[in-house]
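Participant: mind looking at a prediction? Sequence and model below.
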Amino acid sequence: MRSNADPVGVFDSGVGGLSVLSEIRRQLPAENLIYVADSGHAPYGDKPQAFIEKRSFAITRFLLDRGAKAIVVACNTATGAAVASLRTRFTLPIVAMEPAIKPAAAQTRTGVVGVLATSRTLASHNFVKLFERYGAEVEILPQACPGLVDQVEAGDLAGEKTHSLLERYLAPLLARGADTLVLGCTHYPFLRASIQEIAGPDIAVIDSSEAVARQLCRRLEAHGLLNEANEPGSDRFWTSADPAMSGPVITQLWCRDVSVDRLPEAKVHKAPEH
């Protein structure tokens, strides 16, 4: 039996899902949150689907073992590769990502929308469905962005290499008239300032964090699991990388000092059950 005070488990291929966690914390201040950054295996974008599915399953089990009442898959790549399988194996609420193509299609003035994402997300069934649904209304330009996740994982949000990569990926989208950019990876909101600087003030930059937090709120309410306590909820952080390396990056992105624990690999390497 789950209770209102039980935590919400959130995971990502690395630190990018902190952009979602931050919005969850803003909208649901009383919830206790557990975050797992699988930074020891980031990025997921160049990994086989079976590997991503195995990691997603094992991390979900880890979060359940710590009492999670709901799971947020704060990773577009893991959503595309594993969320359908997770939902067939677990009965608790599982909230996942979806690139913000629907709101982008509604607000574009030029009719051209650029989507920045990993190559695996762009090849996923979820993205293909969105492309087919909204591609008839607007021109959707998918842009794979290898290397950007690594820059965020290193905490390099505005360095020369990061800026150069962004210029390379944004140039073809802007040249074709995109006036709305969708951040289709949870790492990319941490690059928003640099993206906006390169693209210019007239270009809209949107992501799915707010929508995911709202959906989590709806799912918790529907299951009678919303924490309505008057005191702020707690935050706990785990990483599959060396906490001495990823801990400072998590502190940087979370904007306050945090303690980061090492994810027990023996537990994570447990194979999915069929």
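Facilitator: Yep, that arrived.
Participant: rest of the way, CA atoms for contacts and neighbours
Facilitator: Noted.
Participant: where does Tyr169 land in three-state SS?
Facilitator: helix (DSSP: H, G, I helix; E, B strand; the rest coil).
Participant: neighbours of it, how many?
Facilitator: Neighbour count for Tyr169, taken as other Cα atoms under 10 Å: 16.
Participant: check Arg61 too.
Facilitator: 18.
Participant: and what of the one 4 residues further on?
Facilitator: The number of residues packed around Asp65, counting by other Cα under 10 Å, is 9.
Participant: kindly report the same for the one 5 residues further on.
Facilitator: When neighbours are counted by other Cα under 10 Å, Ala70 registers 24.
Participant: pasting the second one now:
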Amino acid sequence: MPQPHCTSPIGVFDSGIGGLSVLRELRRELPHENFVYLADSGNAPYGERGDEFVERRTLAIARYLQEEHRIKALVVACNTATTAAVAQLRGSFPDLPVIGVEPALKPAASSSQTHRVGVIATRGTVQSARFEQLRQAFSDGTEFRAQACDGLVSAIERGVEEEDPANGPSAQEIRRLCARYAGMLGSFGVRTGDIDTLVLGCTHYVFIKDELRRLLGADVHIIDTGAPVARQTRRILVQQGTLAAESDRDTGSGQVHLYTTGRLPALQAAARRWLDLPATHCSALPA
């Protein structure tokens, strides 16, 4: 297989459209890079499936991106896939730099003034051994309260195609679920005993940050991992000597193409809404 070079694309994938939040940060950090994104929406949500299934899909997607697109690095823009399969992925593709995403417990513990941090994520992430390791590693002086948010990813996926995304049936469902799960975590605020920091442990949840902000108030710190993952990707490309340069514009740098195993119109709507990309950048794949 030919070796990737500086103008080869970076592969990015998620169980659905949530990883577009990471891709958005990657494009900001690395404007001269080419990207290929795969939304495995036909098999979503990963967070409500077992680890064996998620591992199998992760390895299959990595193989497809490497064989068909000759990617030079892979960003696993899915917390569930990272916890379930990143070790197996690195073992199966030892020459492929792999960047995963994990709930940002360390910066949350450092920034919290009340020493109480809420974490919302999929059930697969919350119940994973890796999440428990992270919780234990940073729990000295900080209480982490984690909540699995069943149904929230599916509501976000459905809502992207609705005519009125802000007020349609899915938006109402998202508001109901956010209120329910926030209430299960406890009181939010800056008083003693309050949760003053919320970690978004799923890349989909970045797209409902405004709703969470309205619900929790302006004083609560909401943390996601998109920008740190983009910076880490840059560091790895520099180390590998495969970072695209501004001069690579002449060879078509900065291109992005999106694929989905689910409904093509949903990906096209998400690309327009969150990445300002036209429908021509999107294609469908078999599930």
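Facilitator: Looks like it came in fine. Small disclaimer: the values here were computed from a predicted structure and weren't measured.
Participant: what would you report as the TM-score here?
Facilitator: Aligned and superposed, the two chains score 0.93 in TM-score terms (TM-score structural alignment, normalised by the length of structure 1); 265 aligned residues with a Cα RMSD of 1.4 Å.
Participant: in structure 2, which spans are helices?
Facilitator: Secondary structure of structure 2 (DSSP state H): helices at 20-29, 51-69, 79-92, 105-111, 123-126, 129-137, 152-159, 169-185, 209-216, 226-240, 264-270.
Participant: tell me which of the ones you listed is the most buried.
Facilitator: Comparing the helices of structure 2 by mean neighbour count (mean count of other Cα atoms under 10 Å), helix 123-126 comes out on top with a mean of 24.
Participant: figure out how far that one is from the centre of its chain.
Facilitator: Between the centre of helix 123-126 of structure 2 and the centre of its chain there are 14 Å (Cα atoms, centre = their mean, to the nearest Å).
Participant: what range does it cover in structure 1?
Facilitator: In the comparison with structure 1, helix 123-126 of structure 2 aligns to the range 119-122 (TM-score structural alignment).
Participant: and that stretch against structure 2, how far off on average?
Facilitator: Stretch 119-122 of structure 1 differs from its equivalent in structure 2 by a mean of 0.7 Å after superposition (mean Cα distance after the TM-score superposition for structure 1).
Participant: run through who's touching that stretch.
Facilitator: By Cα atoms under 8 Å, 6 or more residues apart in numbering, the residues outside stretch 119-122 of structure 1 that reach it are 45-46, 76-77, 80, 127-128, 142, 144-146, 184.
Participant: what about 7 Å?
Facilitator: 45-46, 76-77, 80, 127, 142, 144 (Cα atoms under 7 Å, 6 or more residues apart in numbering).
Participant: what's the separation between the residue in structure 1 that Val101 of structure 2 lines up against and Ala211 of structure 1?
Facilitator: The equivalent of Val101 of structure 2 in structure 1 is Met97 (alignment by TM-score structural alignment). Distance of Met97 of structure 1 to Ala211 of structure 1, given as Cα to Cα, to the nearest Å: 9 Å.
Participant: what residue of structure 1 matches up with Ala81 of structure 2?
Facilitator: Taking TM-score structural alignment, the alignment pairs Ala81 of structure 2 with Ala78 from structure 1.
Participant: go ahead and confirm its match touches Ile52.
Facilitator: Yes: applying Cα atoms under 7 Å as the test, Ala78 of structure 1 and Ile52 come out as touching, 6.3 Å apart.
Participant: give me the most central residue, structure 2.
Facilitator: Thr203 (3.0 Å; Cα atoms, centre = their mean).
Participant: adding distance to Glu265 of structure 1, write the contacts of stretch 119-122 of structure 1 out as TSV.
Facilitator: As requested, those are arranged in TSV below (distance: Cα to Cα, whole Å):
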residue	distance to Glu265 of structure 1
Gly45	21
Asp46	21
Asn76	23
Thr77	21
Gly80	24
Phe127	31
Pro142	35
Ala144	30
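Participant: tell me how far Arg70 of structure 2 lies from Ala77 of structure 2.
Facilitator: For Arg70 of structure 2 relative to Ala77 of structure 2 (Cα to Cα), the value is 18 Å.
Participant: check Ser41 of structure 2 too.
Facilitator: Distance of Ser41 of structure 2 to Ala77 of structure 2, computed by Cα to Cα: 13 Å.
Participant: all set, thanks.
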